[in-house]
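Novice: Got a sequence here, can you build the structure:
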Amino acid sequence: MPQVINIFLYGGASELAGNLTNMAQNGMGDTGTNNSINTNSKNSYSDGNAFGGNILLKRTDNPNGEITANGCWYSAGGAFMENMLSSADMNLYRTIYKQKSPTQSHRESIFMSHKGALDIENAPGVGTRLALMINSNFSSYKSTTFADGDPMPSDANGFVLPFVSFEGNSTSYALDPENTMPLNLRGITMDNQFNNPYTRGDLTSSETAINAMAQNVIASQQSQYNGVWSALNKRAELADRMTSLSALLSDDNLPVVPGGVNTSNDISLHSDFGHNLLSTDSRLQYPNTGFAQRLKAAVTLMLHNPQTLYATVGTDGLGGWDDHNNGIDRDGYRRRMLRVMQAIDVAMKHIKWAGRNGITTLGGKTRTNTSNIIINVMGDFGRRVNLNDSGGWDHGNNQNLYTFGGAGISSRRALGNVIGETIRAGQTGTNNQYTVPDNGSKTWEPMSVAASTYRYFGATNPHIMTADPTYNPQGDKTLEDES
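Specialist: Just a heads-up that it's a prediction; the model follows:
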């Protein structure tokens, strides 16, 4: 079974961290035409009060250049993107472009992505639809195993923590108004410390006595109260698992560098951006940010509980991504994108190194296969590429999808690639410039991310699961489908 972590950049992140290819004349630092973003921008990107002249230079031509070999923004996380592209841990899709409903409204765009549908009022969330798919086709999964070799449970109620939110109430788990679902397959919220939502601790003495009496009555009449008895047992099982997970968050449980892995370049890169990748005992270390710790918790849960199939994560603690007026700030967009990609670079090492070293799961099995874990990163929409009068970008359409891991999933596209090409469009010198897919470029709708997720879990016609008769009769192709 695959395991998917979905990171959402609420507010709509600019595409520029992953796409500076149209920034300078004729693209990526070359000269010769006047069709670049910077030449046509209402305000100069290369002005000293903005980003400086290095944003126009290829890093291959100048060691201080900001445009990487693949056209990413070096100091806005591009350094780590290049690291993950070269190690075949990542794909970068540059043309997630809305054509069926080109809205730039936050609510509609968030719901479109979290529900994988254009019928945003009536459709369930992606996590809910995935749970319904598994539940409705449970007999088809009988021969499927989890990443530690454990078989599927006898029924859907046997899953432990299959759908989790690390961002509070997530639209990804919006219920289906037309279909009921086992309670155990609904999304549950937890925090980055795995504080236990199942505990019955801190009871008063009288509450403890009443609780014990109730359990004794139910136990003595187990056949009559079988459902309640099963629920109590399940709660106790989940409470134990949450306690075990909390203990795993100790840095002493992070993996050491596996034998034969050369980390010198990785250590140097992280050090350049203020982070010690390894502790004194050669254990991996996450950056000390709220987002990095939340991602650490999500990865730890996935590694040690292979039954966690889908998890949603926000970027709380870094700030929002609605950058109308703080794009050029020192702690603005560049710093946030850097922290996101730096944390993901560590997360990918956590996933790979833990698999190389062997993981003891919560079920007591030894797990070495971690190539089924995928991390997806996207937001509401893209932004315009003109630098506005407030030093930011207003809402746009085209955006990036950053996707990591999952090389062991047969329907997954090979990693290490940049897919999709853009060109600048709009009116020179105005606050109305943007990128669009180049002629002949591959392009996808945001719902394609949901379609691919369903495909990974075995859907044979995943486009149907993004379709609706009113707004989107044909549905949407997967990321791996180029037709």
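Novice: all contacts plus neighbour counts: C-alpha atoms, from now on.
Specialist: Will do.
Novice: Nearest residue to Q293 in space, please, no chain neighbours.
Specialist: N192 (6.4 Å; CA to CA, 6 or more residues apart in numbering).
Novice: so that neighbour touches F291, yeah?
Specialist: No: using CA atoms under 8 Å as the test, N192 is too far from F291 to be in contact (9.1 Å).
Novice: Show me what the one helix or strand Y402 maps to is packed against.
Specialist: Element membership for Y402, per DSSP states H and E: strand 399-405. Judged by 3 or more CA pairs under 8 Å, 6 or more residues apart in numbering; DSSP states H and E, strand 399-405 is in contact with strand 90-96, strand 373-379.
Novice: hang on, the earlier thing: tell me, how many residues neighbour the residue nearest to Q293?
Specialist: When neighbours are counted by other CA atoms under 10 Å, N192 registers 18.
Novice: Now do the contacts for it.
Specialist: N192 makes contacts with F166, Q293, R294, L295, K296, A297, A298, as judged by CA atoms under 8 Å, 6 or more residues apart in numbering.
Novice: switch the cut-off to 7 Å
Specialist: N192 makes contact with Q293, R294, A297, according to CA atoms under 7 Å, 6 or more residues apart in numbering.
Novice: hey, where'd the strands end up in the stretch 1-150 of the chain?
Specialist: 3-9, 90-96 (DSSP state E, counting those that start in this stretch).
Novice: ok now the first one, how far from the chain's centre?
Specialist: Relative to the chain's own centre, strand 3-9 is displaced by 2 Å; criterion: CA atoms, centre = their mean, to the nearest Å.
Novice: who touches that strand?
Specialist: Taking CA under 7 Å, 6+ apart as the rule, strand 3-9 contacts 302, 308-315, 321, 372-379.
Novice: try the last one
Specialist: Residues from elsewhere that reach strand 90-96 (CA under 7 Å, 6+ apart): 84-85, 398-405, 415-421, 437, 443-446.
Novice: Look at L245 and tell me its secondary structure.
Specialist: On the three-state scheme (DSSP: H, G, I helix; E, B strand; the rest coil), L245 is labelled helix.
Novice: and this one, so I can compare the two:
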Amino acid sequence: MKRHNIKEEHIDRRDFLKGVGALGISSIFPLSLRSAGLDYESIAFDSGVYERNDAQTIIVYLYGGPSELAGNMTNIEAISQMSQNPYPLDDERYIKLTKDDFWGNAGGYAMQRMLESGDMNLFRTCYRTVDDTKAHGECTSQAQRGKETAGGAGIVANLASILYHKGVVSEPSGTDDIGKSIPFVTMEGESTFFTEDELNLDPFLKPVAFGSGSDNPYRRGGGYERHLLNRETNTTLGSYFDSLSQRYSREGKIKESFERRVTLEKFANEINEIELPEGIDYPENNVFGSRLKTAMNLLIHNEHTKVVSMGSPGLGGWDDHSNAIDRYTRRMTDLMEAIETAMAHMKAVGKSNINIVVFGEFGRNVNYNNSLGWDHGNNQNVYWFGGGDYMNRLGIVGETEVTGSGTRLYTRPKNFGTSGASYHFQVFSVAATIYRLYGIQNPEILTNGNSVIRDLLS
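Specialist: Next up, the predicted model:
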């Protein structure tokens, strides 16, 4: 069949599905919210907290298990002496420390500035002791579900379901209310954060995909807008799909999806084209900067978006088993400089309700191995930035000590196993804290008893 002879009465199924665009099948066919996965009656919710906080969250998940060393070099001399291979401590090209023992060459200078300006809380003892497998898939699945059991919905899917059930997030009415239709956003594609399990979320509660920079996932590719079907009317293949939907589709989800794709394409373009405040320049050639610029523009200009999730570039990007120092220092510098710009961006527009949390599935061994890298460990940092409307300024929390020997060299909370142990928590407390931010008063029932990070929330 030649394209210029396409007849409106017939359409190939494959072409039809492509014409729907990035919304996908889940946005076309109606699904209802069922309570099979959650006992809503047992979830205590305070709408006053939800409204006062007016929280918006960016989750930066560092796949692969990030080393703690960028934010915690307090034990580095002992570590270097006990390690298979010494660290290059005498060479400031590789390792230079800030006054609070951040690794300056690995984003530590930006961290130091954010600590001193009150923009960063750093927890140095997120120490996994429960089900400590150190396996990427299992640990990521559990960290993004917020509990140490297999199955169940992800953190953001649970949050979406609860907020909808409690009546503080509601379905938009028509395409004019497009901002309200994207409460949850992914900039990393599919992830367990959005796994529904038995929740079966309504389409508007599912994550909307957003690209960074000029990347607009709702723009039709492959010539849909360039290929002319009728040169007299300038009808393109894309406009043909739109008009065909309006002409033949009954009122409902299919027709709405064609309308919504056009609106989302326009909305995404508008977000990407927003001019930054004077003096705000995200670092160039920096994937974190590009993503955070888009995420911050979205949150600042759309109050209805509650959570944006973005992963580090590529699954396993922080799995630094070999040649770690060069790659890790560049990557951490990119990340922290991008976050520092995001904090300045938020201040420049007078906002203080946006928070950014950074964590991964586990930490790393601190032995500098024969491949000049680090193997898997169980202590990691959790970084929490911004959120001045509802977060206390704690600064640095948690002290570490070195344990083990040879290839099994780790850090752990200082005085671990005694009554004087430094404060520490499981990674699942990140989920509990996120839930509490949005008004859920007993998040422990969603995290198998893991509580909110102590003293963080005001």
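Novice: Quantify their similarity with the TM-score.
Specialist: In this superposition the chains share a TM-score of 0.77, using TM-score structural alignment, normalised by the length of the second structure; 384 aligned residues with a CA RMSD of 2.7 Å.
Novice: circling back: list only those of the contacts of strand 3-9 of the first structure flagged as buried.
Specialist: 302, 308-315, 321, 372-379 (16 or more other CA atoms under 10 Å).
Novice: State which helix of the second structure is the longest.
Specialist: Using DSSP state H to define each element, the second structure has its longest helix at helix 324-348.
Novice: Just the buried positions in that helix, please.
Specialist: 324-325, 328-329, 331-346.
Novice: and if you look at stretch 279-295 of the second structure?
Specialist: 280, 282-283, 286-295.
Novice: which residue sits closest to the equivalent of D334 of the second structure over in the first structure, ignoring its sequence neighbours?
Specialist: Using TM-score structural alignment, the partner of D334 of the second structure in the first structure is R339. Leaving aside its sequence neighbours, R339 of the first structure sits nearest to G77 (CA to CA, 6+ apart; 7.1 Å).
Novice: who are the neighbours in contact with whatever residue of the first structure lines up with Q84 of the second structure?
Specialist: By TM-score structural alignment, Q84 of the second structure lines up with K42 in the first structure. By CA under 7 Å, 6+ apart, K42 of the first structure lies in contact with N386, L387, N388, G429, T430, N431.
Novice: Look up how far F194 of the first structure lies from K42 of the first structure.
Specialist: Distance of K42 of the first structure to F194 of the first structure, given as CA to CA, to the nearest Å: 47 Å.
Novice: And for H114 of the first structure?
Specialist: Taking CA to CA, one finds H114 of the first structure at 23 Å from F194 of the first structure.
Novice: So these two - more neighbours on which side?
Specialist: Under the criterion of other CA under 10 Å, the comparison of H114 of the first structure against F194 puts H114 first, with 29 against 22.
Novice: Not counting the strand or helix carrying I218 of the first structure itself, show me its contacts.
Specialist: Here I218 of the first structure, judged by DSSP H and E, is contained in helix 205-220. With contacts defined as CA under 7 Å, 6+ apart, helix 205-220 of the first structure is touched by Y225, W229.
Novice: if you set the cut-off to 8 Å instead, what comes out?
Specialist: With contacts defined as CA under 8 Å, 6+ apart, helix 205-220 of the first structure is touched by Y225, V228, W229.
Novice: distance between that helix and the chain's centre?
Specialist: The answer for helix 205-220 of the first structure is 43 Å, by CA atoms, centre = their mean.
Novice: What residues of that helix count as buried?
Specialist: I218.
Novice: and stretch 388-403 of the first structure, which stretch of the second structure?
Specialist: Stretch 388-403 of the first structure lines up with residues 369-384 of the second structure when matched by TM-score structural alignment.
Novice: In that stretch, which of the residues would be classed as buried?
Specialist: For stretch 369-384 of the second structure, the neighbour count (16+ other CA under 10 Å) marks 369, 372-384 as buried.
Novice: just to revisit the earlier point, and the match of D334 of the second structure, how close does it get to L254 of the first structure?
Specialist: R339 of the first structure sits 20 Å away from L254 of the first structure, going by CA to CA.
Novice: Next: A407 of the first structure.
Specialist: Separation of A407 of the first structure from L254 of the first structure (CA to CA): 22 Å.
Novice: Same question for L16 of the first structure.
Specialist: As judged by CA to CA, L16 of the first structure and L254 of the first structure stand 33 Å apart.
Novice: And H114 of the first structure, by the same measure?
Specialist: Distance from H114 of the first structure to L254 of the first structure, by CA to CA: 31 Å.
Novice: All the helices of the stretch 151-300 of the first structure, residue numbers only.
Specialist: Assigned by DSSP state H, counting those that start in this stretch, the stretch 151-300 of the first structure shows helices spanning 205-220, 226-248, 264-272, 290-304.
Novice: I'd like to check the angle between the helix or strand that contains G355 of the first structure and strand 90-96, please.
Specialist: Assigned by DSSP H and E, G355 of the first structure belongs to helix 333-357. Relative orientation of helix 333-357 of the first structure versus strand 90-96 (axes from the mean of the first three to the mean of the last three CA atoms, to 10 degrees): 140 degrees.
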